[in-house]
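Engineer: Here is a sequence together with a model predicted from it:
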Amino acid sequence: MRVLVVEDEPRLADAIAEWLRDESHAVDVAHDGSAALERLTVNDYDVLVLDRDIPVIHGDEVCRQIVASPAPTRVLMLTAAAEITDRVMGLGIGADDYLTKPFAFQELAARVLALGRRSRAATPPVLRRGEVTLDPSRREVFRGDRYVPLSKKEFAVLTELLRADGGTVSAEQLLEKAWDENADPFTSAVRLTIHKLRRKLGEPSLVDTITGVGYRIS
C-alpha cells in the first residue's frame, strides 16, 4: 500500500513514515499543502495522512481537492485540536478518519491499514491464490501449511501480485506500490526481490515472468 504523509514538523513526519515503512507500506513525505498536491497529481496513493494545520495550502483545502478528484485516496486527518467541533469540521469536509495529537503510532498504523482496505472494498482482508495465503493484518504468509518468512519488500510485492488475482503486474507497478518516490526507475530491485520471493516460496515456482510485461502468481 502506498501512503503520503503530509506533516510540517520534520521529526514527526519522519517518525510516522518510518513506522509505516516498518509495516511494509511505501511512504512519501511532504511538508506543506502545495508539495502534497503536487505529489498527488503525479502518484497514486491509497491513504493520505494529512496534518490539518500545514503551511502554504491549508490541510482543509488539500482534503477538499482530494475529495473532489476521482482519486480513491482515503484521508486520515491529524490535528492538535481536541474539540469535538474541530473533528466534526474535519469529517465534514471529507476526511475519512480523524486522529488527535498526541497519538500512539500503533493506532495510527491500524487506522491507515483500515482505510487502505476500505479504498479497495472488493479486496478481501486475507488474500489467497492456489497454495498461497497472505494475511495483511497478521503479516503472515503460508504456502499450504508451511509458514513463509518474508522481508518487508517481499511481503509488499507478494501482496500486489495476489491482489492482481492471476493478472500480470508490471515492474513499474510493483516499484510504485512497494517502493517510495525516491526509488530509481531503472533499479534491479524488483527483479532481485522477485528472485528472493521465488526462492522462499519454494518449488514448483509460483511466480511467473511474462517477458516484456511483468510478473504474475500462477
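Structural biologist: Received it, and whenever you're ready, just let me know what you need. What you see is a predicted model, and the numbers here were worked out from it, not measured in a lab.
Engineer: contacts and neighbour counts: CA atoms only from here.
Structural biologist: Noted.
Engineer: tell me which residues of whichever helix in the chain runs longest are tucked away?
Structural biologist: Among the segments of the chain that qualify as a helix by DSSP state H, the longest is helix 105-119. Buried residues in helix 105-119, counting neighbours by 16 or more other Cα atoms under 10 Å, are found at Leu108, Ala109, Arg111, Val112, Leu113, Ala114, Leu115, Gly116, Arg117, Arg118, Ser119.
Engineer: Comparison target, given below:
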Amino acid sequence: MKILLIEDEEELSAIVTRGLRKCGYAVDAAYDGEEALDYYNVNEYDVIVLDLNLPRMDGLEVLKNIRQTDKKTKILILSARSAVDDRVQGLDAGANDYLTKPFDFLELEARIRVLSRIAYIQQGNELSCGGLNLNMAAKAVSFQETKLPLTKKEYAILEYMMLHKGQIVGTEQLLNHVWDSDAELFPDTLKYHIHTLKKKLCDAGSHQELIRNVRGMGYKIEEAGE
C-alpha cells in the first residue's frame, strides 16, 4: 500500500516515514502544498496523510484541489489545529479522518489501516482466498495452519492483490502501490517477488495456483473455479 505524507516539519516527516516503512508501506514525502500536488498528479496513492499548516499552499487548499476531481482517495488530516471548528471544516472539505497533534504513531497507523479497508469493511481485518489467510492488523499470513514467513514487500504485494481478489492487477499498478516513487528497481524485481510468494505458498502445502500470471496484463489471485 502506498501513502503520500504531506508534512512540512522535516524531523517529524522523517520519523513518520521511517515508522510507516517499517510497517511495510511505501511512502512518498512532500514538504509543501505545491510539491504535494506534484506528487499526487503523477502517482496513485491508497491513503494521503495531510498536514494543514503548509508553506506555499495551505493544506485545506490541497484537499479541496484533490476533491474537485477525486472523491475516492482516502485522506487523513494530521494537524495541530485541534479546535472543533477546524476539524469540522476539514471533514466538510472532504477528509475521511482527522487526527490532531500530538499523536501516537500506533493510532496513526491504525487509522491508516482502517481507511485502507473501507471498501472491504464487510471483511474486517481478515482476508482469505483458497485456504490462504491474511490479517491486516497483525500483518500475518498463513496457509491452512502454516504461517508464511513473508518479507515486507511480499506481504505488501499479497495484501494488495487480496484486496483486489478476482481482479487482474497490472504490473505498473503493483509497482506503484508497493514501492516508493523514487525506488530504483531492477526490471525483474516484481517477477522475483511473485515467484518467491508462489514458492512459499507451495512449500506451505498449497496445491492450487492461487496467484496466476495473466499474459500481457499482470497478475490475479483467486480460488480454483472462480
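Structural biologist: Looks like it came in fine. Just so we're clear, the structure is a prediction, and the values are computed from it rather than from any experiment.
Engineer: wait, which of the buried residues of helix 105-119 of the first structure is closest to Leu175 of the first structure?
Structural biologist: Checking the buried residues of helix 105-119 of the first structure against Leu175 of the first structure with Cα to Cα, the nearest one is Gly116 at 18.1 Å.
Engineer: Trace the closest one over to the second structure, please.
Structural biologist: Gly116 of the first structure maps onto Ser116 in the second structure, with residues paired by TM-score structural alignment.
Engineer: Contacts for stretch 109-126 of the second structure, please.
Structural biologist: 20, 46-47, 74, 76, 96-97, 133-137, 163 (Cα atoms under 8 Å, 6 or more residues apart in numbering).
Engineer: which residues touch Leu175 of the second structure?
Structural biologist: Here Leu175 of the second structure is in contact with Leu190 (Cα under 8 Å, 6+ apart).
Engineer: after the strand or helix carrying it comes which helix or strand?
Structural biologist: Secondary structure from DSSP states H and E places Leu175 of the second structure in helix 171-178. Next along the chain after helix 171-178 of the second structure, taking DSSP H and E as the criterion, comes helix 189-203.
Engineer: and that following helix, what does it pack onto?
Structural biologist: When contacts are defined as 3 or more Cα pairs under 8 Å, 6 or more residues apart in numbering; DSSP states H and E, helix 189-203 of the second structure sits against helix 152-163.
Engineer: Figure out how far the helix it packs on is from the centre of its chain.
Structural biologist: With Cα atoms, centre = their mean, to the nearest Å as the basis, helix 152-163 of the second structure stands 10 Å off its chain's centre.
Engineer: compared with the first structure, how much does that helix deviate?
Structural biologist: Aligned to the first structure and superposed, helix 152-163 of the second structure gives a mean residue distance of 1.2 Å (mean Cα distance after the TM-score superposition for the first structure).
Engineer: Find me the equivalent region of that helix in the first structure.
Structural biologist: Aligned using TM-score structural alignment, helix 152-163 of the second structure spans residues 152-163 in the first structure.
Engineer: Which residues belonging to the matching stretch are considered buried?
Structural biologist: Quick answer for stretch 152-163 of the first structure (16+ other Cα under 10 Å): Lys152, Lys153, Glu154, Phe155, Ala156, Val157, Leu158, Thr159, Glu160, Leu161, Leu162, Arg163.
Engineer: returning to what we had before: how about the buried residues of helix 105-119 of the first structure in CSV, adding distance to Thr211 of the first structure?
Structural biologist: Formatted as CSV, the buried residues of helix 105-119 of the first structure follow (distance: Cα to Cα, whole Å):
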residue, distance to Thr211 of the first structure
Leu108, 40
Ala109, 37
Arg111, 38
Val112, 35
Leu113, 33
Ala114, 35
Leu115, 34
Gly116, 31
Arg117, 31
Arg118, 33
Ser119, 31
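Engineer: got a list of contacts for the host helix or strand of Asp86 of the second structure?
Structural biologist: Element membership for Asp86 of the second structure (DSSP H and E) is helix 84-92. Residues from elsewhere that reach helix 84-92 of the second structure (Cα under 8 Å, 6+ apart): Leu60, Ile77, Arg81, Asp97, Tyr98.
Engineer: same thing with stretch 36-44 of the second structure?
Structural biologist: Against stretch 36-44 of the second structure from outside (Cα under 8 Å, 6+ apart): Lys2, Leu4, Ile6, Asp28, Ala30, Val62, Asn176, His177, Ser181.
Engineer: how about 6 Å then?
Structural biologist: Taking contacts as Cα atoms under 6 Å, 6 or more residues apart in numbering, the residues outside stretch 36-44 of the second structure that touch it are Ala30.
Engineer: Run the chain-centre distance for it.
Structural biologist: With Cα atoms, centre = their mean, you get 15 Å for stretch 36-44 of the second structure.
Engineer: got it, and stretch 121-138 of the first structure?
Structural biologist: Centroid separation for stretch 121-138 of the first structure versus its chain: 16 Å, with Cα atoms, centre = their mean.
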